[in-house]
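Visitor: sequence-free structure coming up:
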């Protein structure tokens, strides 16, 4: 079946950037360096401090990003050079997905007073919006 007929856009493939869902590196991204079998792959994240290791697919999330010209059985050095050349870590950090994760993480780390300040800021913003809408409705 050709790529045109398939509904899937993200495939488990060498060079695919993945988000780790569990383990000590949870929330970090890595690259599939090699495919072991239908359950596991060797992942490596030389720029995101994820050690080269075997990792099950069920604990990975495939991202839309991939390294284009990654050679077969590439080592950490080669993967690092490709990541830096294509700027994939920066692309990931600028993606809506990563920004949303960062915002959720930030919100989780707030203490009680910070949550109170956020509530006041939201009230102030809501008030400004409401007043400007009322003014626009009158005009």
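Guide: Good, I have the coordinates. The model shown is predicted, which means the values in this text are computed figures rather than measured ones.
Visitor: for the rest of this, base every contact and every neighbour count on C-alpha atoms.
Guide: Fine.
Visitor: middle-most residue in this protein, spatially?
Guide: Residue closest to the average C-alpha location in the chain (Cα atoms, centre = their mean): residue 98, at 4.4 Å.
Visitor: and that residue, what does it touch?
Guide: When contacts are counted by Cα atoms under 8 Å, 6 or more residues apart in numbering, residue 98 touches residue 92.
Visitor: and the helix or strand where it lies, how far out from the chain's middle?
Guide: Secondary structure assigned from DSSP states H and E places residue 98 in helix 96-108. Centroid displacement of helix 96-108 relative to its chain, using Cα atoms, centre = their mean, to the nearest Å, is 10 Å.
Visitor: then this one, side by side with the first:
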């Protein structure tokens, strides 16, 4: 039997990123699987209330809470999240950092975008000059 290409499965304890709804952009834990289209999610440390949520509005992350029982209460999920420092690991991940950078870029005004462009030009010029000097030597 061949190895599966898929590594992220819908399972109890899987941390998921919400794509839609009022809590879009936050992470939550799958507490219970209802059927093939919905799960009960809970995010006691991220401000996501316990609710039924469709899979099509979730993005599965590589993080999983180990040994989380089925239909675990919010208190148990909160303790497990704090014990394994999952939220901190998410915030350190490159995925979360890229999302934060995009969000920050969306908040920029005209002058900030202009200043960023000027700084990028300066950096590009410096890199180009140092590369030319290295090629000469």
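Guide: Sure thing, it's come through. Keep in mind that what you see is a predicted model, and the values were worked out from it rather than measured.
Visitor: and the residue nearest to the centre of the first structure? What does it align with in the second structure?
Guide: Counting by TM-score structural alignment, residue 98 of the first structure lines up with residue 96 in the second structure.
Visitor: got it, and residue 60 of the first structure?
Guide: Checking TM-score structural alignment: residue 60 of the first structure goes with residue 58.
Visitor: make sure that match is actually in contact with residue 17.
Guide: Yes. Between residue 58 of the second structure and residue 17 there is a contact under Cα atoms under 8 Å: 5.7 Å.
Visitor: the lengthiest helix in the second structure aligns to what range in the first structure?
Guide: The longest helix of the second structure (DSSP state H) is helix 110-136. Against the first structure, the aligned range for helix 110-136 of the second structure is residues 112-138 (TM-score structural alignment).
Visitor: mean offset of that stretch relative to the second structure (after superposition)
Guide: Compared with the second structure after fitting, stretch 112-138 of the first structure deviates on average by 0.7 Å (mean Cα distance after the TM-score superposition for the first structure).
Visitor: and that stretch, how far from the chain's centre?
Guide: On Cα atoms, centre = their mean, the centre of stretch 112-138 of the first structure falls 31 Å from that of its chain.
Visitor: ok so, going back, pick out whichever of residue 58 and residue 17 of the second structure has more residues nearby.
Guide: residue 58 (22 against 18; other Cα atoms under 10 Å).
Visitor: ok, and the closest non-adjacent residue to the more buried one?
Guide: Leaving aside its chain neighbours, residue 58 of the second structure sits nearest to residue 18 (4.9 Å; criterion: Cα to Cα, 6 or more residues apart in numbering).
Visitor: where does the helix or strand harbouring residue 18 of the first structure end up in the second structure?
Guide: Element membership of residue 18 of the first structure, judged by DSSP H and E, is strand 16-20. The alignment of strand 16-20 of the first structure onto the second structure (TM-score structural alignment) covers residues 14-18.
Visitor: can you point out the buried residues in the matching stretch?
Guide: With burial defined by 16 or more other Cα atoms under 10 Å, the residues of stretch 14-18 of the second structure counted as buried are 14-18.
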